[in-house]
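Colleague: build me a model:
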Amino acid sequence: MNANASPFASFWMGGYEGADHVNAAGHEHDMVAATGHDGRLDADYRAARRLGIRCVRESIGWRLTERPDGSFDFSRVMRMALAARRQNVQILWSLMHYGVPADLTLLDDALIPRFARFAGEVARTLAPLCPGPRVYTPINEISFLSWAASATSDMGPAGLCGPAESNDSRISGYLVKQRLVKAALAGMAAIRAADPEARFLHVEPVLHVAPGDGTDPDQCALARSITSYQWQTFDMLAGRTDPGLGGHPEALDWLGLNHYHSSQWEVPSEKRLPWHLRDPRRQPLSSLLGEVWRRYRRPMILAETGHIGVGRAAWLHEIAGEARRAREAGVPLQGVCLYPLLDRPDWNDATRWHRSGLWHLQKPDSRCLNRPFARALLSWRDSPQRSQGDRAGLLVLLPCAWEDWRAPREALLQTLPHGRPLRVLEPPRQAASGPLLRSHALSPAAELLVLHGRDGGGWAAAPTQEQLALVREALRQAGRERWVCWLAGWRGDAHPDWWRELQGDGLILQPCPITPPRGDVLHAARGRLPPLWPEPSPGRRAAPHSYEGEEIAALLRNVPAPRLWLSAPHPVDGQRVRALASATPMQHLVIDASPPADALPWPPNVHWLGPVHDSLHAALAAQVDRVAPWGGPQGWAAPNATVRTDVEDTPPALQAAVRVVMAMARPTGTRAAL
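Modeller: Sure, this is the predicted structure:
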């Protein structure tokens, strides 16, 4: 038997939140019960399997299982095992998910033999119920638990009663870490004695810390020191450090790495490096996984990852792209676990729910699939490899940041590639150093190329030869030598010459509607697109209990009916808004943009929502009476020029526009000189 062969039933996995600690307020957590999962085991496993998730992480919960008299209640664990078997789903078992029995703390000497006894009983209970090999995580996230118990009050009476919410990452919790590593090793021995086939998955965060000031040597040293804390647990388990704890190389069986948007931050401020703003100091996940592989040479999975709100689908695309990049570089990554599968309540405020699941929970006994998140998962499940062939790629040059592009982005990503790679290049972003290019997966076939550097700040100047060289290398790595260049929203005052460096197999021009380009670019274009996209369809009505429905209901809470949604152009013409408000005094105008600077107060029937994410547009259309589309450079169409709010996805006009783009992008047999 190959010890490194994957023991997992599927590459895509999911985890059910199982924290069971007692918090600082004395609240005894049981996340499996709080999410209603314990009463819906068969239904939850079946729903996950239908999406291709045939391997899930579950927490047994030491605190919840050991009774005061020292006996164990494994009734819930047995129900999980039997339900998983009925649904043909594999469970990866976490034995301790932060909580300990009430008479123990994380520094008690008695914790080690007590945990070993518990672990042995778990293995004896599950061995006859679960097909082998069974996979166990003795203690979930030793590094995080040690830090939280030492630097904060989150772990309540079991911790060291640190200051509440200090969030000081200079504290590693080393004493707690030593005790938990020794307990994990003792637990492994007990499990192996009861179940010789058992495999072990040690789950720890993988992270990056940057100095707030990269020129300050003290901050740089501090960042390196804190980053190194992530290796302490694995090094102890392997016997590389503190060999007296009993660690040995064979203890590192499989590695599970956890990574979220908050897993990268700066010191000494402790501010997170914003993922949604594409902070160039963030390190690609593939690079972090590569570092783990070079250090330990052990097979691994991404054991926890996920995001919140409207960012869930985009985060999955990014993580899936990085996972593919890591595998292509030789990292033995054998799985990605979406965590949590179900929305969950906050650890310190049970009334506040984290909208981070693949399923939205309006209440614990309800489930509503987050469709953008699910579509992203299915796109990668069904298309894990890069597109192959000799068809020319499509390179889109944007006039603005990807997030600000007024186009039906999700629909375009779903329909544009057609077996060819798609790369999107936005204007350079200002950074303290550079130049640097980061690639961010937008779909299995599409990536966003973001240039960072001192010469950033848009297309105010033509990109330097050094920046263009970075772009050429990114295109080369995409596996195509021929590219069709699409100038999206190209302005008359844009630099009309540098695009020739990337033109390749031809040029598609989509002019800016306000200041269209002139000169050579008009003659060079193989074809042209209308300056404005067809208005996106509102799509199907979102269920009122869905995440999208709840978000829009909150946005419109103070907007009376009847509501008219003015699908906002960019930039917004304030005078046009006032004219429409005056012409329709009985209509409440809802605008998905921030208000332009204006000294005068806005009419009472004008309501600015701020930018609304694409994934919420269908829900917005479902909760208004009419939608007025943007009609061109002069402003909105007449108030009676509205569209229905119950039409199907992807309107014919958009489908026609996509067909035009793809027809223009057909390869001509000419090789690009990149």
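
Colleague: drop to CA atoms for contacts and neighbour counts, all remaining ones
Modeller: Will do.

Colleague: can you give me the helices in the stretch 351-500 of the chain?
Modeller: Per DSSP state H, counting those that start in this stretch, the stretch 351-500 of the chain carries helices over the ranges 371-382, 409-415, 465-477.

Colleague: out of the ones you listed, deepest packed?
Modeller: Each of the helices of the stretch 351-500 of the chain was scored by mean neighbour count; the highest is helix 371-382, a mean of 17, by mean count of other Cα atoms under 10 Å.

Colleague: want to put them side by side, so please do this one too:
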Amino acid sequence: MVASKKPHFKSFLMGGFEAACHVNGQGRRLDMIRQTQHDIQVEQDYALVKSQGFQTVRDGVRWPLIEKEPGVYDFSSLEPMAVAAQRLGMQVIWTLCHYGWPDDLDVFSPEFITRFAAFSQAVATFLSQYSDDTPFFTPVNEISYFCWVGGEVGTVYPYGKGRGYEMKLQLVRAALASMDAIWEVCPQARFVHVEPLIHVAVPPDQPELREAAHADHATQFEAYDIMAGMRHPELGGNAKYLDIIGCNFYHDNEWFYYGAYIPWHEETPDSNWVPLHQLIEKIYKRYRRPIIISETSHYGGNRPAWMRMIIREIQKVLIQDIPFLGVCLYPILDRSDWENDDHWHNSGLWDYSLGPEGRHLRVLAPDYAAEIQRAVQLFSSTATKELFSTST
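Modeller: Model (predicted):
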């Protein structure tokens, strides 16, 4: 294990703000930053997160708001966020495309790649005014998931059917172009590539589905493989692009092939459930890159138990020779459903409550907060800092 000169991130525990801005199944453009009022409460939100011991967050750059006309950028929606981060000393991992792009763009067109590269460079240049620290970006959030929901089954825009792999190739091309464009103006930039970490199991009563289940399970690696040049090298992938791996892991990330989800229970886990630390070990062996859990949470009363499980699993990772750099609780603020503004998930550290004059109040979930504070204390010890400050 080789210790780095300094940790990649300011805090091991991080908070993630829901920033999706795609067009949903009803044909309605979402703006989850506005929906949660993070746009007008950003400084308060960063202060709240900091009060819980977090100094690093994931947040989003809303491309549809910024590029209203091709090549013309209005950063008025991003500036308050950059200013708030600067004032409070928050480190931000900025997502550049969280499922959404300008209305005039066709995701399958060559123009999508060139426009996204130019946009990425413009964002990096703009943000450089507010911090001299190494910037961190996620070019495209969850390529695998978005290409399934938007390109394969078509439940959100662009409503594609059977075009998931084609869309995946396109979004990887866009991510590669984005990184190259950012490096031109910011050579020290780092990238966190965020994808779902899943397990697809063979149904116990259908062993003949073993090969199909394994193939479905392996789709989670396609975007990383292409980015690293391990697959479709003609697209220009290279190991240099696969910087930090971000694994999104929720209670519904494990399922039987074309069947039910594998249930997760704290006390009596299903025998088909693969522990998180084992999934992390496997992805590290495949790529040998630094790793974070870039999204994780549960709903309602399940949040404390889920956090206890995350703590136990990460402790098992940290005793191994794996450069594991942190855990991002996502969403850190409660969020409404993409298809129903009135349904809030109760999945954040702060729940939603409607206050005077329509202001969204942040109501701390006490039992969840207690487990998170235990994690903050546990992972801020000197010994643990040495463990998670590893680098390649």
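
Colleague: columns distance to Pro196 of structure 1 on top of the helices of the stretch 351-500 of structure 1, output as JSON lines?
Modeller: What follows is the helices of the stretch 351-500 of structure 1, written out as JSON lines (distance: least, Cα to Cα, whole Å):
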{"stretch": "helix 371-382", "distance to Pro196 of structure 1": "33"}
{"stretch": "helix 409-415", "distance to Pro196 of structure 1": "47"}
{"stretch": "helix 465-477", "distance to Pro196 of structure 1": "45"}
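
Colleague: equivalent range in structure 2 for stretch 239-258 of structure 1?
Modeller: Counting by TM-score structural alignment, stretch 239-258 of structure 1 falls onto residues 229-248 of structure 2.

Colleague: in that stretch, which residues are buried?
Modeller: 229, 231, 236-238, 241-248 (16 or more other Cα atoms under 10 Å).

Colleague: host element of the alignment partner in structure 1 of His214 of structure 2?
Modeller: Aligned counterpart of His214 of structure 2 in structure 1: Arg224 (TM-score structural alignment). Following DSSP states H and E, one finds Arg224 of structure 1 within helix 217-228.

Colleague: distance from that helix to structure 2 after superposition?
Modeller: By mean Cα distance after the TM-score superposition for structure 1, the fitted helix 217-228 of structure 1 averages 1.2 Å away from its aligned residues in structure 2.

Colleague: which neighbouring elements make contact with that helix?
Modeller: strand 208-211, strand 264-267 (3 or more Cα pairs under 8 Å, 6 or more residues apart in numbering; DSSP states H and E).

Colleague: out of the helices of the stretch 351-500 of structure 1, which gets nearest to Lys182 of structure 1?
Modeller: For Lys182 of structure 1, the closest of the helices of the stretch 351-500 of structure 1 is helix 371-382, at 37.9 Å, according to Cα to Cα.

Colleague: what is the corresponding segment of structure 2 for the closest one?
Modeller: Against structure 2, helix 371-382 of structure 1 falls on residues 366-377 (TM-score structural alignment).

Colleague: chain center to that stretch: distance?
Modeller: Distance, stretch centre to chain centre, for stretch 366-377 of structure 2: 21 Å (Cα atoms, centre = their mean, to the nearest Å).

Colleague: what's the mean distance for that stretch versus structure 1?
Modeller: Compared with structure 1 after fitting, stretch 366-377 of structure 2 has a mean deviation of 0.7 Å; criterion: mean Cα distance after the TM-score superposition for structure 1.
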